[in-house]
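*Asks:* Coordinates for the following, if possible.
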Amino acid sequence: MTITRRTLLTSATAAGLLPLLPRRIWAGSTLALGPMQIDTLSDGHLVLPGDFILGGMPQAEMQDILSRYALPTDRLEPPCNVTLLRDGTHTVLFDVGAGPDFMPTAGKLAEALDVFGLTTEEVTHVAFTHGHPDHLWGLLDEFDEPVFPNATYMMGQAEFEYWTDPATVDSIGAERTAFALGAARRLAVLADSITLFNDGEEILPGIAARLTPGHTPGHMAFELRGGSEAVMVVGDALGNHHVAFEQPGWPSGSDQDAETAAATRGRLLDQIAAAQMRLIGYHLPGGGIGHAERQAGGYRFVEEQA
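*Replies:* Reported below is the predicted structural model:
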């Protein structure tokens, strides 16, 4: 497996028409894995209060970690990396971004696809890691039709059942009520056509589902394998490049089940580091592609370099 290029892609540059407008830039890492070409596409970024991720952690130690990454603790702006896989037969997206209704800084996937020269009609499959807004709400267009009209949509069975259960809106907590309502509305459009799968299933050739619960009840990662080499698309099972790696056992406010999510992080990092496997994280920097290195007491995220 090789990194074949690292590119900076701008929609303004591609169009050549709007030089005076602010330019959106994508840091795109492309790697080859057997017959697969894997790219990351930016859906923009989130703007979150620090407590949404950092709440409940040991504050002094947490602040020390964040300071070493030159990050504030009151406001975080994690990137959103949608993974694109092409193998000559299938064109697969892992998640669809936030769409226009979540945050103004996100929902930019259509621009990124345009920069990559892809149309929505060319996407053959969409595999969801989970049902949170920044991963799912880009599903529908302004007419409530699927944005990718020719795609087969796939989601873990437990995750689909959780978000389509009418009881979820009452049990998820007031701060996430909109998450539940938004997911249920969007997934209802796919109710009769979505393909459901379970842990360990090969959903497409070379793509296996890996249950990674805690962030949401049925969160899935995906192991992409070409020959003896593999890449793990981790979604939000590893939700940031700082505390999630250095202190995977700490609870995070972004996880719906903090204890389960912490246990999942520990197992996942141990597996990835032991196998020297590359990973792609939805909210990790530099396009999200890198690997995990062990260090005293935890791990560190190492961005992939061209």
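*Asks:* drop to CA atoms for contacts and neighbour counts, all remaining ones
*Replies:* Noted.
*Asks:* which residues of the chain fall in helices?
*Replies:* 11-15, 50-54, 59-68, 109-115, 133-136, 157-164, 168-171, 177-189, 243-246, 258-274 (DSSP state H).
*Asks:* what about those helices, which gets the closest to residue 201?
*Replies:* helix 157-164 (11.4 Å; C-alpha to C-alpha).
*Asks:* Mind listing residues that contact that closest one?
*Replies:* 130-131, 168, 180, 183-184, 187-188, 196-198, 216-219 (C-alpha atoms under 8 Å, 6 or more residues apart in numbering).
*Asks:* from those, which single one is nearest residue 63?
*Replies:* Looking across the contacts of helix 157-164 and measuring by C-alpha to C-alpha, the closest to residue 63 is residue 216, at 25.9 Å.
*Asks:* got the contact list for the closest one?
*Replies:* Here residue 216 is in contact with 130, 131, 159, 255, 256, 257 (C-alpha under 8 Å, 6+ apart).
*Asks:* same question, residue 6
*Replies:* Counting by C-alpha under 8 Å, 6+ apart, residue 6 touches 27, 28, 29, 30, 305, 306.
*Asks:* Next, format these as JSON lines and append neighbour count and distance to residue 99.
*Replies:* Output for the contacts of residue 6, formatted as JSON lines (neighbours: other C-alpha atoms under 10 Å; distance: C-alpha to C-alpha, whole Å):
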{"residue": "27", "neighbour count": "18", "distance to residue 99": "20"}
{"residue": "28", "neighbour count": "23", "distance to residue 99": "20"}
{"residue": "29", "neighbour count": "23", "distance to residue 99": "23"}
{"residue": "30", "neighbour count": "22", "distance to residue 99": "24"}
{"residue": "305", "neighbour count": "11", "distance to residue 99": "30"}
{"residue": "306", "neighbour count": "12", "distance to residue 99": "30"}
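*Asks:* Could you also give me the structure for this second sequence? I'd like to compare it with the first:
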Amino acid sequence: MTINRRTLLGALTAAPAAVLVSGQALAQDTAQATTQATAPVTGLPPVLHQFSIGEARVTVLLDGHLPLGTQLFANFDAEKANAALARGLHQMTPAGLQIPVQAYLVELGDKKILIDAGTADLMGPNLGAMGAGLAAMGVNPSEISTVLLTHMHPDHAGGLVAADGTAVFANAELVVSQVEWEFWHDDAIMASVPENSRGFFQMARMTVAPYQNRLRLIAGEASVLSGFTALPLPGHTPGHTGYMLDSGGQQLLFWGDIIHSTALQFAFPDWTIAFDTDPELTAATRHKMLDRAATDGLLLTGSHIDFPGLGRVLRQTEGYAYQPAPWQFGL
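*Replies:* Here you go, the predicted model:
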């Protein structure tokens, strides 16, 4: 699957509905999109990375990868992009830049907490490995006590639901921003977008529907679990949320989709992408978080930062740079 301008024609006619989905789903109506979303998951090998933060053990679960076409970047400048790419090892392919999709398992005390849930098979054969990662660890989905969602795009929420429409994590409480929930469940907003984009809303609703009796909606900056604080990071979606883990005197920020392209958006923070609901707010939030991360020396991770996506932000004369953390031995 290649994400490019052609596959996004339907989405781009309705900015609030623009989410990471395949061109096939864009062309389908709601019923067809729902059928696609609940199809069997293809098998992919598990890819994991583990490290500790205080008393917590964090496992990065690589769900897979997808190409991000350069046509999707606002303000894209080929000369600047080529100069940035020349400073590193990222390769531009005809399909675009490859970016990862990641979810996280945090084991803290007797709790197993999942941050985002991957795609299942919503987005093609190169994604959907999050479940295989849990299985490789010997973790049964029934052991997950809480799922913290950064937002309700299908590469973050798709793995919540099984092919038969039931909850994958049968005993988990689902935690999501109230703003995010209300946006995707607003019939008036859904009715205002083109008909072939309404499947986005149906997919968002379908993935969270089995959790409505175990749902906790959160607002603002607030403690959501022992050791976890929710941070509103709006722009990419209205209720896009990060989570700060505090454990044993150490901190780790899970900042969701603040960055999609490690290669380009640290250097050029104003380069938003077509999937950002509010590009201006997205850029403002990104600048705020990059400045905070660089000033405070925050250890952070993000769903699309180069796997395993653990590092910190360095301030440059122009823009920022990403410094990956070294491998943590002796876990």
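*Asks:* picking that back up, Throw the helices of the first structure into a markdown table and include distance to residue 79 of the first structure and mean neighbour count, thanks.
*Replies:* Output for the helices of the first structure, formatted as a markdown table (distance: least, C-alpha to C-alpha, whole Å; neighbours: other C-alpha atoms under 10 Å):
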| stretch | distance to residue 79 of the first structure | mean neighbour count |
| --- | --- | --- |
| helix 11-15 | 17 | 15 |
| helix 50-54 | 14 | 18 |
| helix 59-68 | 16 | 13 |
| helix 109-115 | 12 | 19 |
| helix 133-136 | 11 | 23 |
| helix 157-164 | 23 | 21 |
| helix 168-171 | 27 | 15 |
| helix 177-189 | 19 | 18 |
| helix 243-246 | 15 | 23 |
| helix 258-274 | 19 | 19 |
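*Asks:* and residue 209 of the first structure, which of those helices is closest to it?
*Replies:* helix 157-164 (11.2 Å).
*Asks:* quick one: that closest one aligns where in the second structure?
*Replies:* Using TM-score structural alignment, helix 157-164 of the first structure corresponds to residues 178-185 of the second structure.
*Asks:* how distant is the matching stretch from the center of its chain?
*Replies:* Taking C-alpha atoms, centre = their mean, to the nearest Å, the mean C-alpha location of stretch 178-185 of the second structure is offset from the chain mean by 16 Å.
*Asks:* Residue 34 of the first structure -> the second structure?
*Replies:* By TM-score structural alignment, residue 34 of the first structure lines up with residue 54.
*Asks:* Name the nearest residue to that match, sequence neighbours excluded.
*Replies:* In space, residue 54 of the second structure comes closest to residue 248 once its chain neighbours are excluded; the distance is 4.1 Å by C-alpha to C-alpha, 6 or more residues apart in numbering.
*Asks:* and if you look at residue 262 of the second structure?
*Replies:* Residue 262 of the second structure's closest residue in space is residue 305 (C-alpha to C-alpha, 6+ apart), at 5.4 Å.
*Asks:* ok, the aligned residue in the second structure for residue 195 of the first structure - contacts?
*Replies:* Using TM-score structural alignment, the partner of residue 195 of the first structure in the second structure is residue 216. Going by C-alpha under 8 Å, 6+ apart, residue 216 of the second structure touches 173, 174, 175, 176.
*Asks:* Which of those ranks first by neighbour count?
*Replies:* Highest neighbour count within these: residue 176, with 25 neighbours (other C-alpha atoms under 10 Å).
*Asks:* Could you check how far stretch 126-143 of the first structure is from the centre of its chain?
*Replies:* Distance, centroid of stretch 126-143 of the first structure to centroid of chain: 11 Å (C-alpha atoms, centre = their mean).
*Asks:* against the second structure, where does that stretch fall?
*Replies:* Alignment of stretch 126-143 of the first structure against the second structure: residues 147-164, by TM-score structural alignment.
*Asks:* Kindly report the same for stretch 250-265 of the first structure.
*Replies:* Going by TM-score structural alignment: stretch 250-265 of the first structure matches residues 271-286.
*Asks:* And the residue nearest to residue 262 of the second structure, how far from residue 65 of the second structure?
*Replies:* The spacing between residue 305 of the second structure and residue 65 of the second structure, counted by C-alpha to C-alpha, to the nearest Å, is 11 Å.
*Asks:* With residue 205 of the second structure instead?
*Replies:* Computed as C-alpha to C-alpha, the residue 205 of the second structure to residue 65 of the second structure distance reads 24 Å.
*Asks:* what does residue 98 of the second structure give?
*Replies:* As defined by C-alpha to C-alpha, residue 98 of the second structure lies at a distance of 6 Å from residue 65 of the second structure.
*Asks:* what's the answer for residue 125 of the second structure, then?
*Replies:* In terms of C-alpha to C-alpha, residue 125 of the second structure sits 10 Å off from residue 65 of the second structure.
*Asks:* neighbour-wise, which of the two wins?
*Replies:* residue 65 (20 against 17).
*Asks:* what sits against that one?
*Replies:* Applying C-alpha under 8 Å, 6+ apart, the residues contacting residue 65 of the second structure are 98, 99, 100, 101, 126, 127.
*Asks:* Closest one of those residues to residue 133 of the second structure?
*Replies:* Checking these against residue 133 of the second structure with C-alpha to C-alpha, the nearest one is residue 127 at 12.1 Å.
*Asks:* aligned partner of that closest one in the first structure?
*Replies:* Matched across to the first structure, residue 127 of the second structure falls on residue 106, judged by TM-score structural alignment.
*Asks:* count of neighbours near its match?
*Replies:* Counted with other C-alpha under 10 Å, residue 106 of the first structure comes out at 22.
*Asks:* for residue 57 of the second structure, same thing?
*Replies:* 17.
*Asks:* OK, contacts around it?
*Replies:* Contacts of residue 57 of the second structure (C-alpha under 8 Å, 6+ apart): 50, 51, 106, 107, 108.
*Asks:* Select from these the one having the most neighbours.
*Replies:* residue 106 (22 neighbours).
*Asks:* okay, and the common contacts of residue 305 and residue 65 of the second structure?
*Replies:* With C-alpha under 8 Å, 6+ apart, residue 305 of the second structure and residue 65 have common neighbours 99, 100.
*Asks:* that older thread, quick check: the residue nearest to residue 54 of the second structure vs residue 55 of the second structure, distance?
*Replies:* Where residue 55 of the second structure is concerned, residue 248 of the second structure sits at a distance of 6 Å (C-alpha to C-alpha).
*Asks:* Provide a list of residues in contact with residue 286 of the second structure.
*Replies:* So residue 286 of the second structure contacts 258, 259, 269 (C-alpha under 8 Å, 6+ apart).
*Asks:* Would you mind putting those into JSON lines with neighbour count and distance to residue 88 of the second structure alongside?
*Replies:* Converted to JSON lines, the contacts of residue 286 of the second structure look like this (neighbours: other C-alpha under 10 Å; distance: C-alpha to C-alpha, whole Å):
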{"residue": "258", "neighbour count": "30", "distance to residue 88 of the second structure": "21"}
{"residue": "259", "neighbour count": "24", "distance to residue 88 of the second structure": "17"}
{"residue": "269", "neighbour count": "20", "distance to residue 88 of the second structure": "17"}
